[in-house]
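Chemist: got a sequence here, can you model it:
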Amino acid sequence: MAVSFLAREVSDLCLGKPALRSLPVSATVADALSALKRFGENWISVWRCEHSSRTKTDSDADCGCVGKLCLVDIICFLCREENLSRPSVALQSPVSDLLPKLPGLVRHLEPQSSLLEAIDYILEGTQNLIVPIESYTSFNSRKKILNKPSLFSSTLHNGREFCWLTQEDVIRFIFNSIGIFSPIPTITIESLNIIDTNVMAIYYHDPASSALPYISRSLTEQTSVAVIDRDNKLIGEISPFTLNGCDETVSAAITTLSAGDLMAYVDCGGLPEDLVQLVKERLEEKKLGSMLELMEEISASSSSSSDEESGLSRSGGSGRYSSARSSDAIVCHPWSSLVAVMIQALTHRVNYVWVVEEDYSLVGIVTFAGILKVFRSIAGARTSRPEGGNIFKQ
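Modeler: Predicted structure coming up:
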């Protein structure tokens, strides 16, 4: 029964998913930032459409998704040494400068492809699968969208709308039928050998800027950066999912604060005034006046926002709002069962759970990719498959 379940079509996972908003690869970083804020999106897809000489309509173009962007991509970009002193110039760079150079992170997949095929691609490193969807909205709005082209509005490519399929979507779909995989869900994560001990970690008092390579990598791998003390005890985390709920001025905090102070800076409930002042003072010391101007400009703009929006923090990369401390890490223990860990991750909308001992000593991390390996093993050895999931080259 479990094997037949994994043979289900991925179209079953697409039911009710919204169509992707898109951005052309010719757009600038500022365009991407504007789109993310304008639509309240956590992610936006980037497409290259090669139009024929006979037509300029998107339905007649050879279109492919070449990547996806979020606010953390922009934050890390602004934190680059060459961009810190001229953030306004950096924002005019092409969005292609933000896209990871690793091939296969985004892949197209047909609706009739199997869940097993989707899992295989994920285990090969694909982070998001692009699947075409047919909806009432796409059918009735196609003419309207094509007649009113906009940099951000069109969700149509090759005459079709598309949606993301993420690791969370696959795990949630499996969890809804978890009983058919018995007794595997009740086995401990230690016994299943899915605890990854090769974690990204930074000490509490280290400069937050030293975590930048880890932040970029954790964004790509959909994990997080552990913040530990000298005794290897987990204190918290610097999560790209949390940073994605901030604004671009957090790049100034990353540049000037320690890892511990950065966790306090991004926690919910408003920015601590003492840390804001500390960031401004250190920007002046570093002669980063342009970054300070950007920070004050965004601060002034934010203060004019409605009171309803203030004090809320978006996290989890899916538009979830929470009043909890955003830097608090979700943890389990080596003796936790697989299903318990899945419940924790799905409840908190994260793709990983930290593994600690009773004294909070960091053991490792369990990721959705690691969990998928367990369910994939049920179907036996991988078989050759047709090139249904193609990569649109950048």
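Chemist: hey, let's count contacts and neighbours off CA atoms from now on
Modeler: Noted.
Chemist: who touches the longest helix belonging to the chain?
Modeler: For the chain, the helix with the greatest residue count under DSSP state H is helix 289-303. Helix 289-303 is contacted by residues 84, 85, 86, 87, 88, 249, 252, 280, 283, 284 when judged by Cα atoms under 8 Å, 6 or more residues apart in numbering.
Chemist: in stretch 150-163, what's buried?
Modeler: 152, 154, 155, 156, 157, 159, 160, 161, 162, 163 (16 or more other Cα atoms under 10 Å).
Chemist: so which of these are in helices?
Modeler: Among the buried residues of stretch 150-163, no member falls in helices (DSSP H).
Chemist: let me have the residues you listed in a markdown table, adding distance to residue 347 as columns.
Modeler: Formatted as a markdown table, these follow (distance: Cα to Cα, whole Å):
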| residue | distance to residue 347 |
| --- | --- |
| 152 | 31 |
| 154 | 32 |
| 155 | 29 |
| 156 | 32 |
| 157 | 33 |
| 159 | 36 |
| 160 | 32 |
| 161 | 29 |
| 162 | 26 |
| 163 | 22 |
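Chemist: with respect to residue 137, which of those is nearest?
Modeler: Residue 137 lies nearest to residue 161 out of those, by Cα to Cα, at 9.5 Å.
Chemist: is it true that the closest one touches residue 138?
Modeler: Yes. If you go by Cα atoms under 8 Å, residue 161 and residue 138 touch, sitting 6.5 Å apart.
Chemist: before we move on, back to that, drop anything exposed from the contacts of helix 289-303.
Modeler: 84, 85, 86, 87, 249, 252, 280, 283.
Chemist: just those residues: which are in helices?
Modeler: 84, 87, 252, 280, 283.
Chemist: which residues are in contact with the third one?
Modeler: So that's residue 252. Neighbours of residue 252 in contact, by Cα under 8 Å, 6+ apart: 79, 279, 283, 291, 292, 295.
Chemist: how about the second one, what does it touch?
Modeler: With contacts defined as Cα under 8 Å, 6+ apart, the neighbours of residue 279 are 252, 253, 256, 257.
Chemist: the structure of the following sequence is requested for comparison with the preceding one:
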Amino acid sequence: MAVPTFLNRNVSDLCVGKPALKPLSAAATVSEALALLNKSSEPHVSVWSCDHSKNVLEDECECRCVGKICMVDVICFLCKNENSDNLSKALETSVSQILPKGNLIVRHLAPNSSLLEAIDYILEGTQNLVIPVQNYIGGKSRKTQSKSSSLSCKHRDGIEYCWLTQEDVVRFLLNFIGVFSPITTSSIESLNIIDCNVMTIRYHEPAMSALDPLTLAHVEQTSVAVVDDLDRLIGEISPSTLAYCDETAAAAIMTLSAGDLLAYIDCGGPPEDLVDLVKVILQEKKLGALLELMDEELSLSSSSSCSVSSCSSDDELGVCRNNNGSGRYASARRAEAITCYPNSSLVAVMIQALAHRASSVWVMHEDNTLIGCVTFKGILKVFRSLANARPITR
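Modeler: Modelled structure (predicted):
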């Protein structure tokens, strides 16, 4: 099969309309990152390392995106015993210290690179491709005159960047789905893209026992399945849901069962009875700093709360208004797991994942017992193999 022409298109074509990244300095503290995350409408913030030393010319400054940070990184960091015992010290830790080590999650890519090259990077483990934002009138990289702060990096020549995600690429490919027919109507089982090596936790087990799997799921863009004793899927602890929580979710992970955590992080905000339970257990464990953090966040939430609570018409897509008013939970995807079956077609799973903004879809038997999952990365493997092109030389 010849390589479809659109796979050789420049990645800059996918960047039209993408917002510019708000850079956070790698030297910023976790506390400063939290402040930026709580103000941002996006769940992730890009982290940059910029060399602005005096012996380097301004037009030669090396500015590189070295990673991204979201609430999941902060929550998992605060859950560690040494950090929950000394919360103030943990919050003063440099952001660079909590970025995943040894994983090229973020990579720079030239705007004239091909989509096929972008897919190859993703298959190697990249989550976000950092690309200079183009000025489509003059064809030059867009620049910004915004002032830098102690938290942000002012890039070389003021150039702005955006990034492409795995979801962006899959959504783009869906527009050309007919080119790959009839393979895309084949079942996911026949295409051998069901990953059976999934991470699970029992419903009644402490949520804290899923901390390491959750950290790995965050890197691999999957989730931790919550199952019953018969391996039937109950729900999922999803990084994409936790990314819209606040930092007090760390206290919930440290005190609740996996089943209760599902209710705590579901869209709409945590139920009052679970909030009270978390507080009681925090007191028993003498984790006063986390308790104070919860009280502070609840106070901020109540001060900005609305008198009317409601779910939006987009609830089928997993978007729900916070029943405590405004807040990060208002934009969260529901904790309910998105599922399919082995005989589901590739195109059906693609549409399902994109509609629910889910980076992975669980695969089940008819009796709800878990088989595995299909990820965006697995989907892209199919398209890459169909392209029948040689690996790109970089």
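Chemist: in the stretch 1-150 of the second structure, which spans are helices?
Modeler: 30-39, 71-79, 81-84, 87-91, 115-123 (DSSP state H, counting those that start in this stretch).
Chemist: please disregard the earlier target; I meant the stretch 201-350 of the first structure.
Modeler: Counting by DSSP H, counting those that start in this stretch, the helices of the stretch 201-350 of the first structure are 212-221, 240-243, 250-256, 259-266, 273-285, 289-303, 338-348.
Chemist: what's the most buried one of the ones you listed?
Modeler: helix 240-243 (a mean of 26; mean count of other Cα atoms under 10 Å).
Chemist: which residue lies nearest the spatial centre of the second structure?
Modeler: residue 240 (4.8 Å; Cα atoms, centre = their mean).
Chemist: distance check, it against residue 233 of the second structure.
Modeler: Separation of residue 240 of the second structure from residue 233 of the second structure (Cα to Cα, to the nearest Å) stands at 18 Å.
Chemist: ok, residue 141 of the second structure next?
Modeler: 47 Å.
Chemist: repeat for residue 336 of the second structure
Modeler: Counting by Cα to Cα, the gap from residue 336 of the second structure to residue 233 of the second structure is 10 Å.
Chemist: looking at the two, which is more packed in?
Modeler: Ranked by neighbour count (other Cα atoms under 10 Å), residue 336 of the second structure and residue 233 place residue 233 first, with 24 against 17.
Chemist: which member of the ones in helices among the buried ones among the contacts of helix 289-303 of the first structure is positioned nearest residue 25 of the first structure?
Modeler: The closest of these, once distances to residue 25 of the first structure are taken by Cα to Cα, is residue 87, at 20.4 Å.
Chemist: burial measure for the aligned residue in the first structure for residue 164 of the second structure, as a count.
Modeler: Using TM-score structural alignment as the criterion, residue 164 of the second structure maps onto residue 165 of the first structure. Neighbourhood size, residue 165 of the first structure [other Cα under 10 Å]: 20.
Chemist: show me what contacts residue 165 of the first structure?
Modeler: 13, 14, 128, 129, 130, 131.
Chemist: how close does the aligned residue in the first structure for residue 349 of the second structure get to residue 42 of the first structure?
Modeler: Aligned counterpart of residue 349 of the second structure in the first structure: residue 341 (TM-score structural alignment). For residue 341 of the first structure, the distance to residue 42 of the first structure equals 25 Å [Cα to Cα].
Chemist: for residue 212 of the first structure, same thing?
Modeler: In terms of Cα to Cα, residue 212 of the first structure sits 20 Å off from residue 42 of the first structure.
Chemist: ok, residue 106 of the first structure next?
Modeler: 16 Å.
Chemist: name the residue in the two with the higher neighbour count.
Modeler: Counted by other Cα under 10 Å, residue 106 of the first structure and residue 42 do not tie: residue 106 has more neighbours, with 26 against 21.
Chemist: leaving out sequence neighbours, find the closest residue to that one.
Modeler: residue 128 (5.0 Å; Cα to Cα, 6 or more residues apart in numbering).
Chemist: near residue 313 of the first structure, how many other residues are there?
Modeler: 24.
Chemist: how about residue 148 of the second structure?
Modeler: Neighbours around residue 148 of the second structure, by other Cα under 10 Å: 11.
Chemist: before we move on, what about residue 226 of the first structure?
Modeler: Counted with other Cα under 10 Å, residue 226 of the first structure comes out at 28.
Chemist: kindly report the same for the one 5 residues further on.
Modeler: By the measure other Cα under 10 Å, the count of residues near residue 231 of the first structure is 10.
Chemist: distance of it from residue 216 of the first structure?
Modeler: 26 Å.
Chemist: same question, residue 248 of the first structure
Modeler: With Cα to Cα as the criterion, residue 248 of the first structure and residue 216 of the first structure are 15 Å apart.
Chemist: again, but for residue 325 of the first structure
Modeler: For residue 325 of the first structure, the distance to residue 216 of the first structure (Cα to Cα) stands at 22 Å.
Chemist: try residue 65 of the first structure
Modeler: Residue 65 of the first structure sits 20 Å away from residue 216 of the first structure, going by Cα to Cα.
Chemist: do residue 62 of the first structure as well
Modeler: 30 Å.
Chemist: surely residue 85 of the first structure and residue 286 touch.
Modeler: No. In terms of Cα under 8 Å, residue 85 of the first structure does not count as a neighbour of residue 286; the distance is 9.5 Å.
Chemist: give the contact list for the closest residue to residue 207 of the second structure other than its chain neighbours.
Modeler: Closest residue to residue 207 of the second structure apart from its sequence neighbours, by Cα to Cα, 6+ apart: residue 258 at 4.3 Å. Taking Cα under 8 Å, 6+ apart, we find residue 258 of the second structure in contact with 201, 202, 203, 204, 205, 206, 207, 226.
Chemist: ok, now which ones touch the first one?
Modeler: In this case it means residue 201 of the second structure. Counted by Cα under 8 Å, 6+ apart, residue 201 of the second structure has contacts 209, 210, 224, 225, 226, 227, 258.
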